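[1] can you look at this prediction? I've put the sequence above it.
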Amino acid sequence: MKQLHLIVTILSGLLLGAQSFNYRDRKDWGKNFPVCSDGQHQSPIQMVPDSKGEFPMYGTGGQIFDFNLLPDEIIMTNNGYTVELKPKWSEDTPRVTGGPLKGTYVFEKTTFHWSKYKGNGSEHTLYNEKTKKNFEYDMEMQMYFYKQEYKTFTKARNQKGGLAVFVNWLRLHEFWKINLAMGYPSNIRPPQALNGREIKTVQFTAKGHY
């Protein structure tokens, strides 16, 4: 069994409409879209570990299934806001369950976030107590899952707890400019307030075809 330590963001749904926002005005999203400033489900966030550089463990672990199954097809799209990879499987689709997740979540797509500056492209940041600075990466990969009971991503996205997002940080050997909507070179949002949320480490165990 392989074990993974991942950061999971559970979303309440209510994503911004694809044509209703842009990253030039990202600091004003809370004014223009109240859902982006209210509640306890905003992301990205700044993660501040304890004095040992660690986070407390979540009480129960989770399971990931069939993450080693290659898709039959992958569709890559630049939608003007991100680069999106949407795979398709003819058999089992990767899924996650357990830990803080209430139910089973099915993998839907992967998106990417970056800055025009190398080393400053991850949305979520990790605070380093020694340097008193945030540790950031070149790019952030976000893996979207929808709750299985809602059958589709479209139905789940507007439900409380309908989506879960796994975040992975990436280092790049080469750096390219990708044109986004309105010519903006970056698609990262500043870290949002935790609003009382506690960050914990969840231990995931791989099962199925892995």
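    Received it, and whenever you're ready, just let me know what you need. Numbering: from 1, shown residues only.
[2] use CA for all of it now, contacts and neighbours both
    OK.
[3] now the element after the strand ranked longest in the chain, going C-ward?
    Counting residues, the longest strand found in the chain (DSSP state E) is strand 101-114. Remark: after strand 101-114, the chain's next helix or strand is strand 125-128, criterion DSSP states H and E.
[4] contacts for that next one?
    Contact with strand 125-128 is made by 45, 46, 47, 48, 49, 53, 133, 134, 135, 136, 191, as judged by C-alpha atoms under 8 Å, 6 or more residues apart in numbering.
[5] which among those count as buried?
    45, 46, 47, 48, 49, 135, 136 (16 or more other C-alpha atoms under 10 Å).
[6] buried stuff in the longest strand of the chain?
    Buried, per 16+ other C-alpha under 10 Å, within strand 101-114: 101, 104, 105, 106, 107, 108, 109, 110, 111, 112, 113, 114.
[7] thought the last one was touching residue 187?
    Yes: taking contacts as C-alpha atoms under 8 Å, residue 114 lies within contact range of residue 187: 5.9 Å.
[8] neighbours of the residue nearest to residue 168 when sequence neighbours are not counted, how many?
    Spatially, and ignoring its direct neighbours in sequence, residue 168 is nearest to residue 141 (5.1 Å; C-alpha to C-alpha, 6 or more residues apart in numbering). Residue 141: 19 surrounding residues under other C-alpha atoms under 10 Å.
[9] just the one 5 residues further on next, same as before
    By the other C-alpha under 10 Å criterion, the neighbourhood of residue 146 contains 29 residues.
[10] over to residue 200?
    18.
[11] want to compare, so here's the second one:
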Amino acid sequence: MMPQSSLTCCPFVMFIVFVLLLISAAGFPVSDEAYPSSAFEHWIYGKSNLKGTSWNKWYANSGAWANLTGSSCGGKQQSPININPRSSVRKTFPKFRFHNYGNIDRMILMNNGHTAMYSLQRKFPKGRIPYITGGGLNGTYEFAQFHLHWGNDSTRGSEHIIASKSYPGELHLVHFNTKYGSFADATAHSDGLAVLGIFLKIGPGENPYFRPVVDQLGDVLQNHDETILTNLVSFKDLLPKQTTSFYRYSGSLTTPFCQQIVIWTVFDTPVEVSEKQMNKFRKLENLEGEHLVNNFRPSQKMHDRTVF
């Protein structure tokens, strides 16, 4: 508590204290670091003229993203791409090492009007945060969030395509390079993020490991709905059975402003889910109350890049 004499002689100090109390009462985070996942793909929703417009319309007119002020969407290292296995360069990478990829409790699920996003709670123990090494990555990449892309039916939905073939969905596990100290600082560097892309295809039955991911989607049907998952999510069981075979290239975020800061790993072995499980994503709603579907960016030009 401040002495009364200080309160009397320092009105400026009192003003600052009052402003800080207002900020605290309004529920604003003291630091963006409390919400690292919001800096990836989704922060733009509240900071540009995308606000007030459904993502369905923005995906339908994705060619105009390059015209946004400050956008990199017209750059020469854009994602996603149509991966051509015949023209890719064969290279041997060390095996991936997936650390703390076991059961994760009480994840946050949010419908942000663009996708279903899954992130860790703010006070998640530092020593239990998932991270990856190896796989040809230079350093340690810490988990930030995962989200999905899907179509209005199972004929399309994935962002990356293989030899012009689309999958019903694609899961993105997003990590940041810890050598930069924080997620926000990592996004300023060309090797700042490492994203694991996992194709989803329709199988004969439900995938039990995806139940924690889809079972509570009914709780977040509307834009900006949020809930806490009651069941554990096993990260290692979201991965394909074969993680030693993948495509690697340098690319970008797949929403505005499309910063070219992503090392992409796209596994060529898909994960099977049921049609019923995919349909639960298609029931989500966007800002305008429409079904949130076809939330994938079309393939971008390769230019002079190499896919390994």
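    Everything's here; your move. If you're wondering where the values come from, they're calculated on a predicted model, not measured in any experiment.
[12] and the TM-score between these chains?
    Once superposed, the chains reach a TM-score of 0.74 (TM-score structural alignment, normalised by the length of the first structure), with 178 aligned residues with a C-alpha RMSD of 2.4 Å.
[13] just to revisit the earlier point, can you tell me the element the residue nearest to residue 168 of the first structure falls in?
    Counting by DSSP H and E, residue 141 of the first structure is part of strand 139-147.
[14] go on, residue 133 of the second structure?
    Using DSSP H and E, residue 133 of the second structure falls in strand 131-134.
[15] what span of the first structure is that strand aligned with?
    Strand 131-134 of the second structure corresponds to residues 95-98 in the first structure, going by TM-score structural alignment.
[16] please work out which residues outside that stretch touch it.
    60-67, 103-107, 145.
[17] residue 207 of the first structure: which of those residues is nearest?
    residue 65 (4.9 Å; C-alpha to C-alpha).
[18] now check the second structure for the residue matching the closest one.
    Checking with TM-score structural alignment, residue 65 of the first structure has residue 98 as its match.
[19] what about residue 304 of the second structure, how many neighbours?
    8.
[20] counterpart of it over in the first structure?
    Under the alignment (TM-score structural alignment), residue 304 of the second structure pairs with residue 196 of the first structure.
[21] name the nearest residue to that match, ignoring sequence neighbours.
    residue 40 (7.5 Å).
[22] element containing that neighbour, please.
    Using DSSP H and E, no helix or strand contains residue 40 of the first structure.
[23] distance check, residue 197 of the first structure against residue 39 of the first structure.
    To residue 39 of the first structure, residue 197 of the first structure is 11 Å away according to C-alpha to C-alpha, to the nearest Å.
[24] settle it for me: which of the two has more neighbours?
    Set residue 197 of the first structure next to residue 39 and count neighbours by other C-alpha under 10 Å: residue 39 wins out with 12 against 9.
[25] hmm, residue 155 of the second structure is touching residue 169, no?
    No: judged on C-alpha under 8 Å, residue 155 of the second structure makes no contact with residue 169 at a distance of 9.4 Å.
[26] thinking again about what came up before, among the contacts of strand 125-128 of the first structure, which are in strands?
    Residues of the contacts of strand 125-128 of the first structure located in strands (DSSP E): 46, 47, 133, 134, 135.
[27] how close does the equivalent of the second one over in the second structure get to residue 266 of the second structure?
    Under the alignment (TM-score structural alignment), residue 47 of the first structure pairs with residue 83 in the second structure. Plainly put, residue 83 of the second structure is 9 Å away from residue 266 of the second structure if you go by C-alpha to C-alpha.
[28] for the ones in strands among the contacts of strand 125-128 of the first structure, which one is nearest residue 92 of the first structure?
    Distance to residue 92 of the first structure, by C-alpha to C-alpha, is smallest for residue 47 among those, at 33.6 Å.
[29] check whether the closest one really touches residue 199, as I assumed.
    Yes: Residue 47 of the first structure lies in contact with residue 199 (C-alpha under 8 Å); the separation is 7.3 Å.
[30] hmm, back to that, show me what the residue nearest to residue 168 of the first structure aligns to in the second structure.
    In the second structure, residue 141 of the first structure lines up with residue 171, judged by TM-score structural alignment.
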